[in-house]
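Visitor: Got a predicted structure here, sequence first:
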Amino acid sequence: MIKSMLHGVGIASIACFMACNEGGKTADTASSQADALASLVDSTVNPAQDFFDYANGGWIKNNPIPPEYSAWGIGNLVKEELYKRLRTINEKAVENPNDPTSRKIAAFWKSGMDSVRINADGIKPIEAQLKAIDAATTPAELLKLAAVQNIGTSVMCGIYIGQDAKNSEVISVQLMQGGLGLPNRDYYFNTDPRTTKIREAYPAHVAAMLQFTGLDSEAAKAAAANVIQLETLLAKSSRKLEALRDPEANYHKMPVKQLNKLSPNIDWDAFIKQQGITQFADTVIVGQPEFFTALSNAITSQPLATWKNYLKWSLMNSNAAMLSDTIANTDFAFYGKLLKGQEKQKPRWKRVLDTEEAAMGEALGQLFVKEFFNATAKKRYENMVEEIRGALKTRIEHLTWMSDSTKQKALYKLSKISKKVGYPDKWKDFSAMDIKEQSYAANIQAAQLWWHQYSVNKLGKPVDRTEWDMTPQTYNAYYNPSNNEIVLPAGIFTVPGKRDEELDDALVYGYAGASTIGHEITHGFDDEGRQFDAVGNLKSWWTKEDEKKFNERAAVMIKQFDNYVVVDSLRINGKATLGENIADLGGILLGWDAFQKTEQFKKGEKIAGYSPAQRYFMGYSLGWLSHTKKEDLARKVMTDVHSPAKFRVNGPFSDVDAFYEVYGVKPGDGMYRADSVRVRIW
């Protein structure tokens, strides 16, 4: 329901906000620079045939994907600038750790950059856990180890603490399917050549990782086969990507006693308490009950030795990046090269920054915004949120397919959407995070434990609706249905190499107003978000007739995207990507409505040869400037609820009447869709 996953210890989506005063460039100097949009264009492409290739193709031709990446685009360009700035922050902290936060940053950075110690330690950081697994003699002992190992990972299943979807004022313990080493269940069963190649390579990779635990090659090969058989059992009872997007179907609140009946071979009271969750956990929310029945059955149907090797493999898999280069490189050969098409790893300093961002990114963010955040730009985007909100209000009021009673509730929900722009008003306190002069692995484990305890401490307390789940320097944004809020970190508005005041409204309304602000607001009314009410509860507020009409219109979009072939014969999954596709289309329409009220649109003066209307659509396309290796495209089509970048432009533009008018799109053009099959929702 968001442009990417919410914050967690495994997330390292980072970027920077360039809307800062870095010296006083004059207007003449700014105008002499290459135009941010014109420089990207491939003029050999007809925009009515393939707008993505037209708007971004010039840049793509001249900017091949670097060997350490599987994709390259706008997010990477922003992130590269941030890497340099965050590295400077870390190096300054090492030179002058004059406060507790700087000392933690310095300690984390030094431990991560100490490759000599990391390589000398080898597998030492997880040796004690491996020995404990070897010592287990009963399923109960093994489950106790799995419960502890689950902290910071998702061994066996996923457990997290968050808002109750049907009572957003309450924080609950929630369980969901998980425990797979491949990206999702389809990798275990799909028979296309690309997926088959990955599945066939998987046993050798698991075996190679198990050899690091002390197994010889033959024993590791046999153990890997059993582990994969176990994972395949779990995968059979795992839901598909599109099925996981139905919030009602993935909500099953029950007492822990009922969960024990559902999966009787696991003592869930003990399992939950062994994670340090000792209060307010008599009731849990289970996402996929059938998975937990299958997990329980596997506890007794699979030999203890198989489970022990599974835990060892999971331990190696989740910790490989923080262990020796030999182990990390073996992990990369499968997950980086084969799955994503990367030719080599990022340099260590970038990987350490990624991990540090996940561990304590908000601490970095406090230092970052002091130097790089522009208050004028913040106000620009806060105002734009209200303009976009107003555009959706007008659209809802003029809908012909929705009844007045549902309209009034939709308008009320829209009025209650809260906005968070730039950075938090209240920062997280990392003083209790035990980052210090110790091994890199120990610092990462300390961060994982801190985040786990941070979540546990929320149980039984009022929901903190001021909290941010992304850092200010993140090049991303999200809509949180439980809080009915849009969260827009400073980084998401960045255009690399440009200050905010250098950007014309046409570009900004497309790039930020449509692809970010309008997109996130529309998420409140997509196929999932529309099921939550104004205060964030999963509760029906639609008439049955209006719901039917919405679904009929959404079905048109599902069909449209089902027909897009991405790589080889692999098509977009229209159901799985529906929410993001609706948000993309909604964002474009809302951004356009708001932009038409600006002085730039009314004056109609060209910049770099392009009209304001043309620059609006080019500005939106800038937000998806990127190209991706085939391997990673295939992975994303199977695992991501977002359509690939090209189709986030060409797909929704083909449904926008204004686009046809601006670019003269006619029947027979690649971008043309008959009026009768264009998507009409919001």
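Guide: Received it, and whenever you're ready, just let me know what you need.
Visitor: Only C-alpha atoms from now on, for both contacts and neighbour counts.
Guide: Noted.
Visitor: that's a strand at Y479, yeah?
Guide: Yes. Counting by DSSP: H, G, I helix; E, B strand; the rest coil, Y479 falls inside a strand.
Visitor: Confirm for me that it is in contact with H523.
Guide: Yes. In this structure Y479 lies within contact range of H523 using C-alpha atoms under 8 Å: 6.4 Å.
Visitor: Looking at those two, which has the bigger crowd around it?
Guide: Applying other C-alpha atoms under 10 Å to Y479 and H523 shows that H523 carries more neighbours, namely 30 against 27.
Visitor: neighbouring contacts of stretch 422-430?
Guide: Outside stretch 422-430, the residues that touch it by C-alpha atoms under 8 Å, 6 or more residues apart in numbering are 101, 360, 362-363, 366, 369, 378, 466-468, 471-472, 488-491.
Visitor: in it, what's buried?
Guide: By 16 or more other C-alpha atoms under 10 Å, the buried positions in stretch 422-430 come out as 422-424, 430.
Visitor: Can you check the distance spanned by it, start to finish?
Guide: Stretch 422-430 has an end-to-end distance of 20 Å (criterion: C-alpha to C-alpha, to the nearest Å).
Visitor: need the strands for this protein, in chain order.
Guide: Counting by DSSP state E, the chain has these strands, from start to end: 71-73, 158-164, 167-176, 252-255, 283-286, 418-422, 478-480, 485-489, 565-567, 570-571, 626-628.
Visitor: most packed of these?
Guide: Comparing the strands of the chain by mean neighbour count (mean count of other C-alpha atoms under 10 Å), strand 485-489 comes out on top with a mean of 27.
Visitor: what's the angle between the longest helix along the chain and strand 418-422?
Guide: If you go by DSSP state H, the chain has its longest helix at helix 348-372. Helix 348-372 runs at 100 degrees relative to strand 418-422, counting by axes from the mean of the first three to the mean of the last three C-alpha atoms, to 10 degrees.
Visitor: State the pair within the contacts of stretch 422-430 that is farthest apart.
Guide: For those, the farthest-apart pair by C-alpha to C-alpha is T101 and K378; their separation is 25.4 Å.
Visitor: Confirm for me that N167 is in contact with K539.
Guide: No. With contact defined as C-alpha under 8 Å, N167 does not reach K539; the gap is 9.4 Å.
Visitor: so how many other residues sit close to the nearest residue to K340 once chain neighbours are set aside?
Guide: Nearest non-adjacent residue to K340, counting by C-alpha to C-alpha, 6 or more residues apart in numbering: D632, 4.1 Å away. Neighbours of D632 under the rule other C-alpha under 10 Å: 20.
Visitor: okay, now the one to match up with it:
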Amino acid sequence: MPYRLNALSLGLTLVLAGSLAACKPATNETASAPAQTTAPAATPVSGIDLTGLDKTVKPGDDFDAFANGGWRKNFEIPADRSNYGAFTQLLETAEKRNAELIAELAAGKPAAGTDARRIADFHTAYMDEAGTEKRGLQALQPQLDAIGAIASRSDLSRAFGAGVRADTDPLNSTNFHTDNLFGVFVAKGLQEPAYVATLMQGGLGMPDREYYLSSDKEMVETRKKYETYVIALLKQAGIADAESKAKAIIALETKIAKAHAPLVDSQNVHKANNPWDTAAFAQRAPGIEWAAFFDAAGLAAQKKIVAWQPGAITGIARLVGSEPLPVWKDYLAFHALDHAAWNQALRGPGELPKAYTDLAFGFHGTTLAGTPQARERGKRALDATSSALGDALGKLYAAKYFPAASKAKVEEMVGNILAAFDERVDSLTWMTPQTKAKAREKAKSMRVSVGYPERWRDYSSLDIRPDDALGNRLRAELHEYRYQLSKLGQPVDNGEWWMTPQTVNAVQLPLQNAMNFPAAILDKPFFDPNADAAANYGSIGAVIGHEISHGFDDTGAEFDGQGRLANWWTPADTQHFQEATKKLADQYSAYEPLPGLRVNGKQTSGENIADVSGLTIAYMAYRKSLGGKQAPVIDGLSGDQRFFLAYAETWRSKIRDAALRQRILTDGHAPAAQRAQTVRNIDAWYDAWGAKPGEKLYLAPADRIKIW
């Protein structure tokens, strides 16, 4: 929790004041504080947690360990989590509030047909463990029966089309994974102001192609455990000859994995810009009967569909046409069971009886993420309800827990940080006036949405029953898919939100040139309206700066102020940007979070750029917020020191090795510990903390990466 100066902590404050000041010579900011000869003014709330420091570590050797090492040494990850950190604190706050809201709704006995009743009934059904055990596979049986009835390639193609969902998003949440054969993403076209549907690769039961293809010993062991899981799940469902069927399913998935584009290629929007005539899929990707597929997917009326990973779509389609039909049917049956037993979106057990969800958790939760114990049913029920009825619950959340004063203060911070970005661009010596003008124009036209959307989703057509937990989830997924399809042919809504108010995250939307900052992330420990500016700008300010900078990272910089994929750079500026980006990628690729496993600097490039640039402009905005005055010294720390500590504490985290391995291989973000080291590229950090040559993080001024 944020550190507050009070009687109980005074002794700690005195000790820390001396030890922290010894970390470097006092800065001018600290040294210039006048001696007090009269009663001091009330000390502002620092917003910094000093109890988690490890003062045995030099800031210049490992700033993450200095800021967070004491906490990490003494903290044990809860048995039901794969990781824990500052973000988890916010998640737990949101979870507690969701529980309060749902309890209030249930007590009020809401009328049938209302969102309040849908929320209460969804939660009730999920909590009905005895009913879930009694119903067994009842909600899934129609899907299993339909799979059993597949008798031709046309039937198979139709089944795959009926199974697609809006569960991939390459540009906003950067989610490239689906356990369906393909995923669908509906958004404004890359170069045209109209909604288009995008088809994306999928079909793997494990997180990424590397889990199937890597010769790394951990991956080989994971594959053995995956086979054990597939066998056990098939047996639990009473499917005969489970061992041989499991081997055939995994062999098929391995072929799918070989067809998949690597993550770095999937991140390249130029490789993804492939609008295909719908009628041309049959020639470009033979093997699937595309007319049947698109009809079942609700996409038959579309003249064009974007193939995000064209090679993968062609390769997967070829497998649909060539691999034995019985194997595909077994594959579909396993994935139906796996999807019901494990909620991939929530990374937790699903809504089948305990025998199934225990098996699913054993593989997805323990083997893949290292988590010893599943979260208790009540917490999973809250997550599932929030996911299925996000806006319905979010509307209540925002009204009760996000005051207008917080919204106004965050909007003011966003305005200040955007102004700092404008100044930063204007000061760049390497950029030509032509490119500067375009960058500043894009920043000024960026749409900022704080807290909650202006318009809310309509759930009136969603059938939620108080005694059908799995059916509720499956119908909610279909409802979301139909909502996304309903946008096709409609005017583009550049104010559309892609996150709910109770989501602990933030997002840059390149196709809308917009940002969403949900209410749940605008809270302690990231944002405290009563805290000193240094903490707020170092924490939520850096998050805001990060999202602004995403509009100018190696993907965002490809889009203009109208959200179109367009080149607005001069050749010389492009070359400089690419060279700086490569240097930053090389810097991150040198980090080795696990023995023998390094960060992929190219894969995490966009996030790394946003971290460096976002921290730079957040610091500029913080200094401007002082209005030329000296920041107060609090707990023996200058304002600049508190700013950088707040940033490092944002990335305070502890993670299990299996989860860290998965994150390094599949995530576009560097691990939290490495993100905290972003400070080494900021000149002001050296002034604040006195890092010097010979220390591990030290970079000579010429080697500090400055992109924006």
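Guide: Yep, that arrived. A quick note: this is a predicted structure, and the numbers were derived from the prediction, not measured.
Visitor: Narrow the contacts of stretch 422-430 of structure 1 to just the buried residues.
Guide: Among the contacts of stretch 422-430 of structure 1, the ones that count as buried by 16+ other C-alpha under 10 Å are 101, 360, 362-363, 366, 369, 378, 468, 471-472, 488-491.
Visitor: For these, give me TSV that also has distance to S31 of structure 1.
Guide: Below are these laid out as TSV (distance: C-alpha to C-alpha, whole Å):
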residue	distance to S31 of structure 1
T101	41
M360	39
E362	35
A363	36
Q366	33
V369	27
K378	23
W468	37
T471	32
P472	29
L488	28
P489	28
A490	24
G491	24
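Visitor: Please enumerate the helices of the stretch 251-400 of structure 1.
Guide: Using DSSP state H, counting those that start in this stretch, the helices found in the stretch 251-400 of structure 1 span residues 256-262, 268-273, 289-301, 304-319, 325-332, 339-340, 348-372, 375-397.
Visitor: quick one: which of the ones you listed is nearest Q177 of structure 1?
Guide: Closest of the helices of the stretch 251-400 of structure 1 to Q177 of structure 1 is helix 289-301, at 6.1 Å (criterion: C-alpha to C-alpha).
Visitor: Which neighbouring elements make contact with that closest one?
Guide: Contact here means 3 or more C-alpha pairs under 8 Å, 6 or more residues apart in numbering; DSSP states H and E; on that basis helix 289-301 of structure 1 packs against helix 217-236, helix 256-262.
Visitor: For the ones you listed, give me a markdown table that also has distance to T283 of structure 1.
Guide: Below are these laid out as a markdown table (distance: least, C-alpha to C-alpha, whole Å):
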| stretch | distance to T283 of structure 1 |
| --- | --- |
| helix 217-236 | 24 |
| helix 256-262 | 5 |
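Visitor: thinking again about what came up before, which one of the buried residues of stretch 422-430 of structure 1 is nearest M322 of structure 1?
Guide: Nearest member of the buried residues of stretch 422-430 of structure 1 to M322 of structure 1, counting by C-alpha to C-alpha, is F430, at 21.3 Å.
Visitor: Now check the closest one against structure 2: what is it aligned to?
Guide: Alignment note: F430 of structure 1 maps to Y459 in structure 2; criterion TM-score structural alignment.
Visitor: ok, now T376 of structure 1?
Guide: Using TM-score structural alignment, the equivalent of T376 of structure 1 in structure 2 is A405.
Visitor: separation between K329 of structure 2 and T616 of structure 2?
Guide: The spacing between K329 of structure 2 and T616 of structure 2, counted by C-alpha to C-alpha, is 53 Å.
Visitor: Tell me which of these two has more neighbours.
Guide: Taking other C-alpha under 10 Å, K329 of structure 2 and T616 do not tie; T616 has more neighbours (28 against 21).
Visitor: And the more buried one, what's its match in structure 1?
Guide: Matched across to structure 1, T616 of structure 2 falls on L589, judged by TM-score structural alignment.
Visitor: quick one: that match and A514 touch, right?
Guide: Yes. Here L589 of structure 1 reaches A514: they are 7.4 Å apart, a contact under C-alpha under 8 Å.
Visitor: wait, what's in contact with V206 of structure 1?
Guide: The contact partners of V206 of structure 1, by C-alpha under 8 Å, 6+ apart, come to 224, 313.
Visitor: what about it, distance to V456 of structure 1?
Guide: For V206 of structure 1 relative to V456 of structure 1 (C-alpha to C-alpha), the value is 32 Å.
Visitor: now do D186 of structure 1
Guide: 32 Å.
Visitor: Provide the aligned range in structure 2 for stretch 559-577 of structure 1.
Guide: Counting by TM-score structural alignment, stretch 559-577 of structure 1 falls onto residues 586-604 of structure 2.
Visitor: Quick one: residues in contact with that stretch.
Guide: Here stretch 586-604 of structure 2 has contacts from 263-264, 267, 582, 584-585, 657, 661, 664, 667-671, 674, using C-alpha under 8 Å, 6+ apart.
Visitor: Apply 7 Å and report the result again.
Guide: Stretch 586-604 of structure 2 has contacts (C-alpha atoms under 7 Å, 6 or more residues apart in numbering) with 264, 585, 664, 668-670.
Visitor: What is the nearest of those residues to E95 of structure 2?
Guide: Using C-alpha to C-alpha, those come closest to E95 of structure 2 at H669, 24.3 Å.
Visitor: rewinding a little: how about the residue nearest to K340 of structure 1, what does it touch?
Guide: Per C-alpha under 7 Å, 6+ apart, neighbours of D632 of structure 1: 70, 339-341.
Visitor: Which residue of structure 2 sits opposite it in the alignment?
Guide: Alignment note (TM-score structural alignment): D632 of structure 1 maps to A659 of structure 2.
Visitor: Quick one: map G287 of structure 1 onto structure 2.
Guide: In structure 2, G287 of structure 1 lines up with W308, judged by TM-score structural alignment.
Visitor: I figured its match was touching P275, is that so?
Guide: No. Counting by C-alpha atoms under 7 Å, W308 of structure 2 stays clear of P275, with 8.5 Å between them.
Visitor: To which residue of structure 1 is I540 of structure 2 aligned?
Guide: Matched across to structure 1, I540 of structure 2 falls on A512, judged by TM-score structural alignment.
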